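Undergrad: return a 3D structure for these sequence lines:
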Amino acid sequence: MSVRALLEPVTGRAGPATLSAASSWQQGRTLYGGASALIAYTMAKRAFPDLPPLRAAQIGFVAPIGSKVELAAEIMREGRNVTQVRSEIHCEGKLALTAFWLFGAEREPNAIHPASQVQDWPGAPEAFEPLSLERGPSFLKENFEMRRAQESSGPGEPVVRRWFRLVERDALDPVSAMILLGDTLPPGAMRRMQRQGPISSINWSLNLLEPNPTTRDGWWLGETRSEHADHGYSSERLSMWNTNGVQVISGLQSVAIFG
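TA: Prediction:
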């Protein structure tokens, strides 16, 4: 099922909704995190279509999400430049996802400091062979293209890098596409796991560095880097760059490491 089909039931009106395409976007027993975050973002945008550009977000993955949900969005504060919106997904009568979106109008800059260029530039996505996604969830092989962006594999430095893009590259605006793609990669801590076991995103905090990001042919370079892993959790730094090496997202995520 396409991403368009996934978002079709999200009208911007609060209340029950049936995500008929949810089964095609399942990751384990819940909706894939990027897809559920996109549903919450789309709810906010469709409820309040005149919002300024997105600048930041905080997303809590609270409980599993199925096809029968209740959606809600509320403006928490609307200032002269910044509007803060909360959107939620409830499932089976319980809170399943809560998201806090910060939208901000552009103003004349009083500080300018470009993000650093990506270290150890891997080369263009065309320089790498496509990765097989047959062993992953069905939504990956149906909706994503992915290529390696690092030479190393297996155990080692807790960093995972991949080039990725959507198959339907005209289905979403650039910001929505990055929200859907931003939670795609496994945590960098995967490369330090002593044995195989399930993993689960708990939260995701992101800053959008470019309000209207662009890239070539839909390709984005993603990286997950474990800053600390122990006690069954990993603190992950999530980053995304375009094909010119310009950083577009800076984020943090807490991930549960089971097994």
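
Undergrad: okay, CA-based contacts and neighbour counts for the rest of this
TA: Will do.

Undergrad: what about stretch 212-223, how long is it end to end?
TA: Start-to-end span of stretch 212-223 (Cα to Cα, to the nearest Å) is 20 Å.

Undergrad: if you count neighbours, what's buried in it?
TA: 213, 214, 215, 218, 219, 220, 221, 222, 223 (16 or more other Cα atoms under 10 Å).

Undergrad: skip ahead from the longest helix along the chain and say which helix or strand is next.
TA: Criterion DSSP state H: the longest helix present in the chain is helix 33-47. As assigned by DSSP states H and E, the chain's next helix or strand after helix 33-47 is strand 54-61.

Undergrad: related to what we said a few turns ago, which residues are in contact with the longest helix of the chain?
TA: 7, 10-13, 25, 51, 59, 61, 65, 71-74, 85-89, 97-99, 101, 176, 179-184, 201 (Cα atoms under 8 Å, 6 or more residues apart in numbering).

Undergrad: narrow the residues you listed to those in helices?
TA: The helices, defined by DSSP H, take in 7, 176, 179, 180, 181 from those.

Undergrad: quick one: the second one and residue 39, what's the gap?
TA: Counting by Cα to Cα, the gap between residue 176 and residue 39 amounts to 9 Å.

Undergrad: ok, now the last one?
TA: In this view, residue 181 and residue 39 are 13 Å apart by Cα to Cα.

Undergrad: also the fourth one?
TA: The span separating residue 180 from residue 39 equals 9 Å under the rule Cα to Cα.

Undergrad: between these two, which is the more surrounded one?
TA: Ranked by neighbour count (other Cα atoms under 10 Å), residue 180 and residue 39 place residue 39 first, with 25 against 22.

Undergrad: work out which residue lies at the spatial centre of this protein.
TA: residue 182 (2.9 Å; Cα atoms, centre = their mean).

Undergrad: and this one, please, so the two structures can be compared:
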Amino acid sequence: MMPDGWGQGRALFGGLTAAIAWQVAEHGVSNEQHLRSMTISFVGPVQPGPAQLQRRILRQGKSVTQIAVEIVQQQETVLAALFSYGKDRPSAVRITDTPAAKVPAESDEQTAQRFPQSKLMPEFTQFFDYQVSVGGLPFSGTDSREFGGKMRFKSETAAISIGSLLGLVDAWPPALLPLLQQPSPASSLTWTIEFPEPLPTDCLASDWWLYHAFIDYAADGYGHTHAHIWDKHGRLVAISRQTVTVFG
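TA: From the prediction side, this is the model:
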């Protein structure tokens, strides 16, 4: 049953539906195989109410397992996801000097912008706190290709999980929206998120997490963006890539 209260335009919040698909995929995977990458295709708007969750193991090996999950409503696939799990193995290649966060430090919180309390804000944003310190607010007409700041759950105090991190990352509007001068619809077409390491065990969903997105290319109603996400200690925890549709 898909829940109420998490609306995002005509559909449920994509971070929530992705987290539900992850919970289905996670069942039965070896503890030695960590989630390395997941790709979500938002085929149609997921609605509150009954849904079928379909899970299929595409391949299960000693090192890598690939699992497909679909959410089906009214006999139609509305979300399709591919999850890739992988076990650590010896390698001569090791490059771990990850990009440093460009989000301003704690001392700059006073200058960060908050999303306005407005009926234009999607329903799900009530569950999150945001501080925008890179680029501009949505529909502010900025010319910056960068967008980001900090995000956290308002009341969720549990340790961070893949599911809650998916919610935090997707809670950010598409990086194209600050370039627009007036409200216009936009949505994610595909979303790939990669996890360089298992998530830290010393961080909570209510901690501040750093987010920095960059527009790689945008034209003809579509945008291609990538983002980095760091924990409160400055460790890179995820790399997010999106194809976005925008109608303005």
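
Undergrad: just how off-centre is the longest helix of the first structure within its chain?
TA: Relative to the centre of its chain, helix 33-47 of the first structure is centred 11 Å away, using Cα atoms, centre = their mean, to the nearest Å.

Undergrad: what's the angle from it to strand 54-61?
TA: Counting by axes from the mean of the first three to the mean of the last three Cα atoms, to 10 degrees, helix 33-47 of the first structure lies at 130 degrees to strand 54-61.

Undergrad: in helix 33-47 of the first structure, what counts as buried?
TA: Neighbour count says helix 33-47 of the first structure has 33-45, 47 buried, by 16+ other Cα under 10 Å.

Undergrad: my guess is residue 118 of the first structure contacts residue 245. True?
TA: Yes. Shown here, residue 118 of the first structure and residue 245 form a contact pair, counting by Cα atoms under 8 Å, at 5.7 Å.

Undergrad: and those two? Which one has more around it.
TA: Taking other Cα under 10 Å, residue 118 of the first structure and residue 245 do not tie; residue 245 has more neighbours (19 against 16).

Undergrad: so what's the more buried one up against?
TA: Shown in contact with residue 245 of the first structure (Cα under 8 Å, 6+ apart): 117, 118, 121.

Undergrad: tell me the counterpart of it in the second structure.
TA: Superposed on the second structure with TM-score structural alignment, residue 245 of the first structure falls opposite residue 234.

Undergrad: what residue of the first structure is the furthest out?
TA: residue 110 (29.6 Å).

Undergrad: what helix or strand does the corresponding residue of the second structure for that residue sit in?
TA: Residue pairing (TM-score structural alignment): residue 110 of the first structure is matched to residue 92 of the second structure. Per DSSP H and E: residue 92 of the second structure is located in neither a helix nor a strand.

Undergrad: quick one: residue 92 of the second structure and residue 157 of the second structure, what's the gap?
TA: 39 Å.

Undergrad: likewise residue 2 of the second structure?
TA: For residue 2 of the second structure, the distance to residue 157 of the second structure - Cα to Cα - is 23 Å.

Undergrad: again, but for residue 170 of the second structure
TA: Residue 170 of the second structure is 19 Å from residue 157 of the second structure, by Cα to Cα.

Undergrad: swap in residue 104 of the second structure?
TA: 24 Å.

Undergrad: more neighbours: these two, which one.
TA: residue 104 (16 against 13).

Undergrad: chain neighbours aside, what residue packs nearest to the more buried one?
TA: residue 133 (6.8 Å; Cα to Cα, 6 or more residues apart in numbering).

Undergrad: returning to that earlier point: please, which helix or strand holds the match of residue 245 of the first structure?
TA: Under the criterion DSSP H and E, no helix or strand holds residue 234 of the second structure.

Undergrad: thinking again about what came up before, I'd like the ones in helices among the contacts of helix 33-47 of the first structure as TSV, with distance to residue 235 of the first structure appended.
TA: Shown next, in TSV, are those (distance: Cα to Cα, whole Å):
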residue	distance to residue 235 of the first structure
7	30
176	24
179	19
180	20
181	19
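
Undergrad: just the buried members of those residues?
TA: 7, 176, 179, 180, 181.

Undergrad: show me what residue 163 of the second structure aligns to in the first structure.
TA: By TM-score structural alignment, residue 163 of the second structure lines up with residue 176.

Undergrad: ok, now residue 79 of the second structure?
TA: Residue 79 of the second structure maps onto residue 97 in the first structure, by TM-score structural alignment.

Undergrad: residues contacting the equivalent of residue 174 of the second structure over in the first structure?
TA: The alignment partner of residue 174 of the second structure in the first structure, by TM-score structural alignment, is residue 187. Shown in contact with residue 187 of the first structure (Cα under 8 Å, 6+ apart): 159, 160, 224, 225, 226, 234, 236, 255.

Undergrad: which of those sits closest to residue 206 of the first structure?
TA: residue 236 (11.7 Å; Cα to Cα).

Undergrad: in contact with the aligned partner of residue 35 of the second structure in the first structure, which residues?
TA: Structural alignment (TM-score structural alignment) places residue 35 of the second structure against residue 54 in the first structure. With contact taken as Cα under 8 Å, 6+ apart, residue 54 of the first structure is in contact with 101, 102, 103, 104, 175, 208, 211.

Undergrad: list the ones among the residues you listed that the second structure also has?
TA: Using both residues aligned by TM-score structural alignment, their matches' Cα atoms under 8 Å, the second structure keeps these contacts from those: 101, 102, 103, 104, 208, 211.

Undergrad: so how far is residue 83 of the first structure from residue 63 of the first structure?
TA: 27 Å.

Undergrad: can you get me a residue count around residue 151 of the first structure?
TA: Residue 151 of the first structure has 8 neighbours, counted by other Cα under 10 Å.

Undergrad: got a list of what it touches?
TA: Residue 151 of the first structure touches nothing, counting by Cα under 8 Å, 6+ apart.

Undergrad: just give me the closest of the buried residues of helix 33-47 of the first structure to residue 192 of the first structure.
TA: Using Cα to Cα, the buried residues of helix 33-47 of the first structure come closest to residue 192 of the first structure at residue 33, 22.3 Å.

Undergrad: map the closest one across to the second structure for me.
TA: So, by TM-score structural alignment, residue 33 of the first structure is matched to residue 14.

Undergrad: excluding sequence neighbours, find me the nearest residue to residue 11 of the second structure.
TA: Using Cα to Cα, 6+ apart, the closest residue to residue 11 of the second structure is residue 45 (4.6 Å).

Undergrad: which one in the first structure is aligned with that neighbour?
TA: That one, residue 45 of the second structure, aligns with residue 64 by TM-score structural alignment.
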